[in-house]
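Visitor: A structural model of the following input is requested.
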Amino acid sequence: MTTHWRITISSVQEDDSRRGLVTLKGSTSSSALPDIIGDAADRAHAWADKFGRTLAGCATLQLDGEDEDDDYYKIEGLDGSLSFDEIAERAVRERLHRQLQKEQSPPRSERSVRTPVGVASRYGADSAGFVTAWQALRDLVADVSIVSGAPLDDVTKVESATGVRWTADLRTLFMQHSGGFELVPAFELVDLGRVLEVRQMFFDAEEFVVEQNADLPPVAADAERPAGSPADRFLPQFIPIAEDNTGAVLVVDMRSGELSGCVIEFSTSMGGSETLWPSLGALVSDVITALTTNGALFQGKYRPEVGAGLTWSRMT
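Guide: Presented below is the predicted three-dimensional model:
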């Protein structure tokens, strides 16, 4: 029996304290968890050795058909301090405990958010301008510290380094914040300095995957499709704007076509999603609508809460 898996690992670049996440995938001719963990660990160490990185902290492991938020094993001991049997035993115990806690937890109470009159009606999908919509968002979450971003000169330097022409809204986004803000559920905005780092991590992961799977189609096949089309590979036209703690990112898809500038989700394990928002302005408008109408995002699964900061609670 062949078991397909994907492991998301945290690593540190030599001479750099900043951590990054990457997802690797593979298959094992066994259904025994210690065997799967062993294969995944070997793949993780091979990747780290190739790119001069040190595995740091925990990892998460998902198997065939496990796509829900809690469907994963927390992996500890990849540094060799534990045997694969010990890692598997701890992972099963932690997962069971986490699932029992979720079943026993009462539904989270809904907290109200401030609703300035008329904001929702003024900013729909056809917002007059990204800057105006962003300012409306800042007004709604005034108790959240959204620190101003990078100067235009720095933004244009990073844009040039990507080799891709950005939209005006994308440039403006990085001038309006400095990262660390959970604009949408589970995803924190990355600052300008993180853009090239995230791209390079995905390019490194792609290079490693290609070496392991020589029959993969060339990147050009995905790059030539119009923006918003499915993509199995991370493309130069993808500009990261936010990342979660599983190795997935939100990117602005700068491929050509009617949806150029749309926002999609990408992960090494799952590839690119369908278009989530047709533009950055539409994304911000959806957040504003959720805030001003007590609405929710991601198929109604997450509702915003404004307190010491903007957070998102999963509906039960």
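Visitor: going by C-alpha atoms from here, please, whenever you check contacts or count neighbours.
Guide: Fine.
Visitor: following the helix or strand where Glu89 lies, which helix or strand comes up?
Guide: According to DSSP states H and E, Glu89 maps onto helix 84-104. Counting by DSSP H and E, the element after helix 84-104 in chain order, helix or strand, is helix 119-122.
Visitor: before we go on, could you also do this sequence so I can check it against the first one:
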Amino acid sequence: MAGADRAAVAAAAIGRIDTWLQQHAPRARAALRPPASEPDLEAAQEAVGQPLPPDLRAWWLHADGAHLGLQTDVGWLIPPGFMPYPIAEALKSRSLWMDVARKIAPLDHWDDFVNSENNRPAGTDCETWLPAWLPVATNHGGGNLFVDLRGGPKNGCVMEFYRAGDVLAQWEDVADMLDDIADRLEENEAEIDDLGRINWP
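Guide: This next block holds a predicted model:
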């Protein structure tokens, strides 16, 4: 999907999600932060050394993630159980995972290994965190959703990463993720408990 199309799909899905949250889960809607600033977006782009996909920009320009401390009050905004990162927290998480990767990798081969894996096509599995991976959401239990900014036809795909090194494909891109969330909300897949928290069966 072309960049402009990805941004348009993301914007339409964001509107649908926002309408649903306002009608059915206002506490979850209130957990979203104000839009990200251009300096925030530039910091993310500089950290990964890659342009941010237009659908990711559209998402962060709508809301700079969520107030993460409110997860116990509002549930999970992204299935199966993730909360969107603010950019600053996304960059902290990325730095942490990179530090962990350096500690467990053979130091004499680290640079060669990272360069080799970082130059493989987006969507290719790797058991350690790579510089071109940008976290976008957390499950607060050692799991992250990340956008794979390596090259290739799957550039911008959204994948899951867990502390054990498991990597699972999820969505083609952020636009696909947001469109899927909007569909699932409108199809009443999300469960709202008595306290107004979102859960995904």
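Visitor: now the TM-score, please.
Guide: In this superposition the chains share a TM-score of 0.78, using TM-score structural alignment, normalised by the length of the second structure; 180 aligned residues with a C-alpha RMSD of 2.5 Å.
Visitor: re earlier: can you tell me what part of the second structure the helix holding Glu89 of the first structure aligns to?
Guide: Mapped onto the second structure using TM-score structural alignment, helix 84-104 of the first structure covers no residues at all.
Visitor: name the SS class of Cys126 of the second structure, please.
Guide: What DSSP: H, G, I helix; E, B strand; the rest coil gives for Cys126 of the second structure is coil.
Visitor: tell me how many other residues crowd it.
Guide: By other C-alpha atoms under 10 Å, 15 other residues sit near Cys126 of the second structure.
Visitor: to which residue of the first structure is it aligned?
Guide: In the first structure, Cys126 of the second structure lands on Ala231 (TM-score structural alignment).
Visitor: what number of residues are in the vicinity of the spatially closest residue to that match that is not a sequence neighbour?
Guide: Closest residue to Ala231 of the first structure apart from its sequence neighbours, by C-alpha to C-alpha, 6 or more residues apart in numbering: Gly272 at 4.9 Å. Residue neighbour count, defined by other C-alpha under 10 Å, stands at 25 for Gly272 of the first structure.
Visitor: who's in contact with Gly272 of the first structure?
Guide: 230-234, 264-266 (C-alpha atoms under 8 Å, 6 or more residues apart in numbering).
Visitor: how near is it to Asp35 of the first structure?
Guide: 29 Å (C-alpha to C-alpha, to the nearest Å).
Visitor: where along the second structure do the strands fall?
Guide: 83-84, 133-138, 143-148, 157-162, 167-171, 191-192, 198-199 (DSSP state E).
Visitor: just the ones you listed: most buried one?
Guide: Among those, ranked by average contacts under mean count of other C-alpha atoms under 10 Å, first place goes to strand 83-84 (a mean of 28).
Visitor: quick one: it to the first structure mean distance?
Guide: Taking mean C-alpha distance after the TM-score superposition for the first structure, the mean distance separating strand 83-84 of the second structure from the aligned residues in the first structure is 0.9 Å.
Visitor: so where in the first structure does that strand end up aligned?
Guide: Using TM-score structural alignment, strand 83-84 of the second structure lines up with residues 188-189 of the first structure.
Visitor: grab the longest helix from the second structure for me.
Guide: Using DSSP state H, we find that the single longest helix of the second structure is helix 3-24.
Visitor: in JSON lines, list the strands of the second structure along with distance to Asp64 of the second structure.
Guide: As requested, the strands of the second structure are exported to JSON lines (distance: least, C-alpha to C-alpha, whole Å):
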{"stretch": "strand 83-84", "distance to Asp64 of the second structure": "8"}
{"stretch": "strand 133-138", "distance to Asp64 of the second structure": "10"}
{"stretch": "strand 143-148", "distance to Asp64 of the second structure": "15"}
{"stretch": "strand 157-162", "distance to Asp64 of the second structure": "17"}
{"stretch": "strand 167-171", "distance to Asp64 of the second structure": "20"}
{"stretch": "strand 191-192", "distance to Asp64 of the second structure": "24"}
{"stretch": "strand 198-199", "distance to Asp64 of the second structure": "19"}
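Visitor: how close does the one residue sitting closest to the centre of the second structure sit to Trp97 of the second structure?
Guide: With distances taken as C-alpha atoms, centre = their mean, Val136 lies nearest the centre of the second structure, 2.5 Å away. From Val136 of the second structure across to Trp97 of the second structure, the span is 13 Å (C-alpha to C-alpha).
Visitor: which residues do these two both contact?
Guide: With C-alpha under 8 Å, 6+ apart, Val136 of the second structure and Trp97 have no common neighbours.
Visitor: give me the neighbour count for Ala161 of the first structure.
Guide: 10.
Visitor: in the second structure, what residue corresponds to it?
Guide: Using TM-score structural alignment, Ala161 of the first structure sits opposite Ala47 in the second structure.
Visitor: leaving out the residues flanking it, which one is nearest to its match?
Guide: Leu91 (7.6 Å).
Visitor: what residues does that neighbour make contact with?
Guide: 44, 47, 134-135.
Visitor: now do Arg19 of the first structure
Guide: Counted by C-alpha under 8 Å, 6+ apart, Arg19 of the first structure has contacts 10-13, 56.
Visitor: okay, now the nearest residue to Glu127 of the second structure once chain neighbours are set aside: neighbour count?
Guide: Spatial nearest neighbour of Glu127 of the second structure, excluding adjacent residues (C-alpha to C-alpha, 6+ apart): Gly165 at 4.6 Å. Neighbourhood size, Gly165 of the second structure [other C-alpha under 10 Å]: 15.
Visitor: would you mind measuring from Gly165 of the second structure to Pro201 of the second structure?
Guide: Between Gly165 of the second structure and Pro201 of the second structure the computed distance is 25 Å (C-alpha to C-alpha).
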